[in-house]
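Engineer: A structural model of the following input is requested.
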Amino acid sequence: MISSNDFRSGVTIELDGSVWRVIEFLHVKPGKGSAFVRTKLKNAQTGSVVEKTFRAGETVPQATLEKRTMQHTYKEGDQYVFMDMETFEEARLNPNQMGTAVNYVKEEMSADIVFWNDQVLEVQLPTSVILEITETDPGVKGDTATGGTKPAIVETGAQVMVPLFISIGERIKVDTRDGSYLGRET
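Structural biologist: As a prediction, this is how the structure comes out:
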């Protein structure tokens, strides 16, 4: 159990059979009446956001999340298969469970899988990944880093905006949080 006075951004709680993550919180102590905590909560399964008010000191169950580092071993149909390299247990995830991570995950890549009651909540990839360009317009002599950008398709099928001088076959570093180009692989 956790008190509403102990809410912080990122804390996970259980309400109505779901896991909710505290996004924002504000302790309010009005001149008249008792204090309360106004929160903005995000559902970890559906992504919906709600505002809820708790009395000061009210206790709610804290969600116990388990984070396991697993390796993406292969893709079978539309299922992504991850294996725990210590226990050799497999987890099969569909694209909805993967979220935006589906754009950047490749075989032999490690990721943190967050579980709640043996149910997958989210997939957390490293901050950046190195991917190979499979499709883009050819670079032209004179294209520089300060020029514009062009779309490129990487080996996972995601589209990334890259500088004009990047060509097919080059390996680039991509930010998995927003899909932005970070630079060439060094």
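Engineer: only C-alpha atoms for contact and neighbour calcs from this point on.
Structural biologist: Will do.
Engineer: Report all helices and strands that the helix or strand in which residue 25 is found contacts.
Structural biologist: Residue 25 belongs to strand 18-28 when elements are defined using DSSP states H and E. Under the contact criterion of 3 or more Cα pairs under 8 Å, 6 or more residues apart in numbering; DSSP states H and E, strand 18-28 touches strand 12-15, strand 36-43.
Engineer: To check against the first, give me the structure of this:
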Amino acid sequence: MDTHHFLTLCFFLLLSCHALTSSATTAEEDASDFVRRLDRKSLGLHKKEKLSHIKLYFHDIVSGPNPTSVTVVPQAHKNDTTFFGMVKMIDDPLTQGPDRSSKLVGKAQGFYAASSQSEFSLLMAMDFVFIEGKYNGSTITILGRNAIFNKVREMPVVGGSGIFRFARGYAEARTKSIDFKTGDAMVEFNVYVFHY
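Structural biologist: Got it, this is the predicted structure:
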């Protein structure tokens, strides 16, 4: 390649780079129409972050005339002991104590799905929707794996709303009772959550 062709090629490469940079700048300027920086104080983020421990009891009721957990997708194969593929929607009571008659403090709303072919393990996606006192209307969102026959299962808290806006942390689940005839279960949840 002679010098003239080499210089021409370099010139076109420089023009191409300039065009790409210009279009990227234009794209950034266009993006600023819907994205803007905020002052943390405008969202209450100047306050000191708190760490709260929430202990409550989750009642998964699949039996009787008014179940709070219903199958929306059956398991893939009837003989599968892991129930792989099954999906249940939940609106489970959350109580202050272990008895179902204990004070209702909220509901666990969302779904869980049997997500393993080798063990009975669930993918859980749910909001703890609180109805009690200053927490009324606030939520904590939990998303994670729940290998239900493990003594303690840990799932991440991935967000929240209201008092728990910008929440992050984790939840520990411990099954306290399960009726293998009906499928009803009661699980103790200890939730450790950072929030403002």
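Engineer: Could you get me the TM-score between them?
Structural biologist: Aligned and superposed, the two chains score 0.26 in TM-score terms (TM-score structural alignment, normalised by the length of the first structure); 85 aligned residues with a Cα RMSD of 5.4 Å.
Engineer: and the helices and strands packed on strand 18-28 of the first structure as a markdown table, adding mean neighbour count and distance to residue 53 of the first structure?
Structural biologist: Compiled in a markdown table, these are given as follows (neighbours: other Cα atoms under 10 Å; distance: least, Cα to Cα, whole Å):
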| stretch | mean neighbour count | distance to residue 53 of the first structure |
| --- | --- | --- |
| strand 12-15 | 18 | 13 |
| strand 36-43 | 20 | 4 |
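Engineer: picking that back up, what residues of the strand holding residue 25 of the first structure count as buried?
Structural biologist: Across strand 18-28 of the first structure, burial judged by 16 or more other Cα atoms under 10 Å covers 19-23, 25, 27.
Engineer: The helices and strands packed on strand 18-28 of the first structure: which one's closest to residue 182 of the first structure?
Structural biologist: Residue 182 of the first structure lies closest to strand 36-43 among those, at 29.2 Å (Cα to Cα).
Engineer: so what's residue 174 of the first structure closest to, chain neighbours aside?
Structural biologist: residue 181 (4.9 Å; Cα to Cα, 6 or more residues apart in numbering).
Engineer: mind listing the helices for the second structure?
Structural biologist: Assignment of helices within the second structure using DSSP state H yields the ranges 3-31.
Engineer: For residue 20 of the first structure, list the residues it contacts.
Structural biologist: 12-14, 41-44 (Cα atoms under 8 Å, 6 or more residues apart in numbering).
Engineer: Quick check: chain neighbours aside, which residue is closest to it?
Structural biologist: In space, residue 20 of the first structure is closest to residue 43, 4.5 Å off (Cα to Cα, 6+ apart).
Engineer: count of neighbours near the closest residue to residue 53 of the second structure other than its chain neighbours?
Structural biologist: Leaving aside its sequence neighbours, residue 53 of the second structure sits nearest to residue 192 (Cα to Cα, 6+ apart; 4.7 Å). Residue 192 of the second structure has 19 neighbours, counted by other Cα atoms under 10 Å.
Engineer: Kind regards, and thank you for your time.
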